[in-house]
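Participant: this one's structure only:
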């Protein structure tokens, strides 16, 4: 075990990497910042470290921008701080602070005449379905992580967990409004996920697709548009099915709806492919094993399995999934962000074969695992 020195730092054990000891030396850091051969590296790594330190202010700046609809107010034309302050019910000095911070984050840009205009990244934020709602929703996670050590030790009661009533099965019956709110939030972002899945894998050759826990039907809606010969089933809780019916009415005769809870009810049979879109990371391993076993039993020989959700980088940790999604699923209290290898191991254990993890364009949106019975 390392022994703390007078500064409170641990003295490294013999054999610790000499380079790490050198880099951790304040005298070396001062020298590296001035040396012409190392200063660019030193400054870049210093800036990266400071970005880690100030990350919480980025998220809170973003929340203020969304709550005040700042980007929406700049959508049609640039504006001066005093006008924006009046519209947002802020004093002008406070608005200037927010605008400067937002410009530094490249969501807006400051013009030479003193006005602020929407930047390309800000316009992109407005164009991503559900992103503003997710930013608002993250207030729950932010509060849950106020004391991260207590959170990791399991000494807190996360607010995020209260937002997931139907993960616990009968919670949906107890609080249908909360489950519907979650379904709306998921639906807003599901279109990006659906696009990513269908640009990564092909559904050619599939005649009938069952989407388990298919929510409001966003994935099926896009799949039905891209594959005119496809017929589908959607299986989900009764409180969610009604939302899906409204969306999928545009595809008469091509969708059958099945109400149920996959933990307690059998899955519909007759599909030659079954999809699990953002389902497994909601649940612990025992629930996932039971679900995969049901999926395997419901499929015919050579039936196809499609799993899509944010996945851990595993042996190559991923900044999006191993930070945001890993902490989020821990806050849920029921789920876990798994690597593709972990998911494929669970699939093999119930009999799936030919498992693959094709690369997606945006792993922070989703990753994909496919296999066959």
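Facilitator: Yep, that arrived. The model shown is predicted, which means the values in this text are computed figures rather than measured ones. Residues are numbered from 1 along each chain as shown.

Participant: For the rest of this, base every contact and every neighbour count on C-alpha atoms.
Facilitator: Fine.

Participant: how about residue 233, secondary structure?
Facilitator: Here residue 233 is recorded as strand under DSSP: H, G, I helix; E, B strand; the rest coil.

Participant: element containing the closest residue in space to residue 274 that isn't next to it in sequence, please.
Facilitator: Taking CA to CA, 6 or more residues apart in numbering as the measure, residue 274 lies nearest to residue 210, with 4.7 Å between them; neighbours along the chain are not counted. Here residue 210, judged by DSSP states H and E, is contained in strand 208-212.

Participant: Quick check: what element follows that strand along the chain?
Facilitator: For strand 208-212, the following helix or strand on the C-terminal side (DSSP H and E) is helix 218-226.

Participant: Please point out which parts of that next one sit buried.
Facilitator: Within helix 218-226, the residues that qualify as buried are 218-221, 223-224, counting by 16 or more other CA atoms under 10 Å.

Participant: what comes into contact with it?
Facilitator: If you take CA atoms under 8 Å, 6 or more residues apart in numbering as the criterion, helix 218-226 is touched by 187, 190-191, 193-195, 198, 211, 214, 230-232, 244, 247-248, 251.

Participant: hmm, 6 Å instead?
Facilitator: Helix 218-226 has contacts (CA atoms under 6 Å, 6 or more residues apart in numbering) with residue 194.

Participant: Just the angle for it relative to strand 208-212, thanks.
Facilitator: 160 degrees (axes from the mean of the first three to the mean of the last three CA atoms, to 10 degrees).

Participant: Use this one as the comparison:
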């Protein structure tokens, strides 16, 4: 079924005001001038009222009944921010109500749980994107361009590290640390961003995964807080990801933690090294032996990002704006549901590998 094209979107609803990133997503919508009304749903009225107090007059009606929000014909797009065990069923309800969707990663506890929701959205002729806004980061865009332009030669490997503040800073009782609700720990919540970036940089899919996972924090949680993955892409490129809630110093909560991060991409002609998201002033280094770089084979690229309290900063605003434009123009979003499906397949393979002790093919 093909949906009727829209001329303009000035209203976006938000479903789930209690998610760790809900307030940041509302700030993103507040940054977008064309958005004049953000109706908000949560079963807990105190959370919708808090959102209204924090965001101000762009928050419109608030609801404790989801059907009341989904029944509004003047709200064509909704932002879904719910626990992983609940999001797929709500996505199906959104599809039945004819809503295009921006949804928080990782969406579901498994690829199987997400598939029925993605099928419902696609069968309804609607668009869905997932919050992998890091693809829009200017560093990511420039590294992507260097790879595509052959500065690194043929890519051979990608190695990544994503270490952040310990579980004790993040409320060990949160649903993120309950397997029945989240489906996984550090890999599911934060490792998914790095797996998506790896697939984006390589323009490839992962075909093979080996993983060792552990819960080493001493906190009363039943998901992994430490993880080591090795994986192979279909093209033969190999990769690794080391992830964990490990840093002993951090602010409280989910929007101001400490990070120790690293991405290195190595090819036959050069390499690039970046430490993502550790400061507002970002930089990365490149070495290349290609002829065009003979006069300066070692280079440093520096960035000063603008102040912006949106989720992901200004590139997060651009991510959401581009999705709204894709709905209006009926074009493919930059991040698709199939991109999320593949990351969930990698996560499923990692959990299976750790359980069985075997390498898992996708």
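Facilitator: That came in fine, so what should we check first? As the structure is a computational prediction, the values presented were derived from the model and not from experiment.

Participant: Mind checking the TM-score on these two?
Facilitator: Both chains were compared after superposition, and using TM-score structural alignment, normalised by the length of the second structure their TM-score is 0.28; 168 aligned residues with a CA RMSD of 6.5 Å.

Participant: Tell me the one among the buried residues of helix 218-226 of the first structure nearest to residue 101 of the first structure.
Facilitator: For the buried residues of helix 218-226 of the first structure, the minimum distance to residue 101 of the first structure (CA to CA) is 35.3 Å, reached by residue 218.

Participant: TSV for the buried residues of helix 218-226 of the first structure, including distance to residue 236 of the first structure?
Facilitator: Written out in TSV, the entries for those read as follows (distance: CA to CA, whole Å):
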residue	distance to residue 236 of the first structure
218	13
219	13
220	13
221	15
223	18
224	18
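
Participant: Go through the helix or strand hosting residue 177 of the first structure and flag the buried ones.
Facilitator: Taking DSSP H and E as the definition, residue 177 of the first structure sits inside helix 176-200. Along helix 176-200 of the first structure, these residues count as buried under the neighbour rule (16+ other CA under 10 Å): 176, 178-180, 182-194, 196-197.

Participant: which secondary structure elements does that helix contact?
Facilitator: With contacts taken as 3 or more CA pairs under 6 Å, 6 or more residues apart in numbering; DSSP states H and E, helix 176-200 of the first structure sits against no other helix or strand.

Participant: ok, now with 7 Å
Facilitator: Packed against helix 176-200 of the first structure, as judged by 3 or more CA pairs under 7 Å, 6 or more residues apart in numbering; DSSP states H and E, are the following elements: helix 218-226, helix 238-248.

Participant: Could you check the angle it makes with helix 238-248?
Facilitator: When the same axes, to 10 degrees is applied, the directions of helix 176-200 of the first structure and helix 238-248 differ by 50 degrees.

Participant: can you count the residues close to residue 255 of the first structure?
Facilitator: With neighbours defined by other CA atoms under 10 Å, the count for residue 255 of the first structure comes to 23.

Participant: just checking, it touches residue 241?
Facilitator: No - in terms of CA atoms under 7 Å, residue 255 of the first structure does not count as a neighbour of residue 241; the distance is 11.9 Å.

Participant: on that earlier part again, the helices and strands packed on helix 176-200 of the first structure: which one's closest to residue 172 of the first structure?
Facilitator: Among these, helix 238-248 sits nearest to residue 172 of the first structure (CA to CA), with 7.2 Å.

Participant: which helices and strands sit right next to the very next helix or strand once past that closest one?
Facilitator: The element immediately downstream of helix 238-248 of the first structure (helix or strand, assigned by DSSP H and E) is strand 255-259. For strand 255-259 of the first structure, the elements it packs on are strand 231-236, judged by 3+ CA pairs under 7 Å, 6+ apart.

Participant: name the helices or strands packed onto the strand it packs on?
Facilitator: Looks like strand 231-236 of the first structure contacts strand 208-212, strand 255-259 (3+ CA pairs under 7 Å, 6+ apart).

Participant: The first one packs against which elements?
Facilitator: Yep, that's strand 208-212 of the first structure we're talking about. strand 231-236, strand 273-277.

Participant: So which bits of the next helix or strand after the shortest one are buried?
Facilitator: Moving toward the C-terminus from strand 273-277 of the first structure, the next helix or strand (DSSP H and E) is helix 285-298. For helix 285-298 of the first structure, the buried set under the neighbour-count rule, 16+ other CA under 10 Å, comprises 285, 287-289, 291-298.

Participant: go on, stretch 92-104 of the first structure?
Facilitator: Here stretch 92-104 of the first structure shows 92, 95-96, 98-103 as buried, counting by 16+ other CA under 10 Å.

Participant: where do the helices sit along the stretch 1-150 of the second structure?
Facilitator: Chain-ordered helices for the stretch 1-150 of the second structure, with DSSP state H, counting those that start in this stretch as the definition, fall at 22-31, 45-55, 66-70, 87-96, 111-123, 138-148.

Participant: okay if I get the ones you listed as TSV plus mean neighbour count and distance to residue 243 of the second structure?
Facilitator: Formatted as TSV, the entries for those read as follows, by neighbours: other CA atoms under 10 Å; distance: least, CA to CA, whole Å:
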stretch	mean neighbour count	distance to residue 243 of the second structure
helix 22-31	22	24
helix 45-55	17	31
helix 66-70	17	36
helix 87-96	21	25
helix 111-123	18	21
helix 138-148	17	19
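
Participant: So which of those helices is nearest residue 345 of the second structure?
Facilitator: Closest approach to residue 345 of the second structure among those (CA to CA): helix 111-123, 5.6 Å.

Participant: From the contact counts, what lies against that closest one?
Facilitator: Under the contact criterion of 3+ CA pairs under 7 Å, 6+ apart, the helices and strands touching helix 111-123 of the second structure comprise helix 87-96, helix 337-356.

Participant: what's the closest of those to residue 244 of the second structure?
Facilitator: Counting by CA to CA, residue 244 of the second structure lies closest to helix 337-356 out of those; the figure is 14.6 Å.

Participant: what packs against the closest one?
Facilitator: Using 3+ CA pairs under 7 Å, 6+ apart as the contact criterion, the secondary-structure elements in contact with helix 337-356 of the second structure are helix 111-123, strand 128-130, helix 192-202, strand 206-214.
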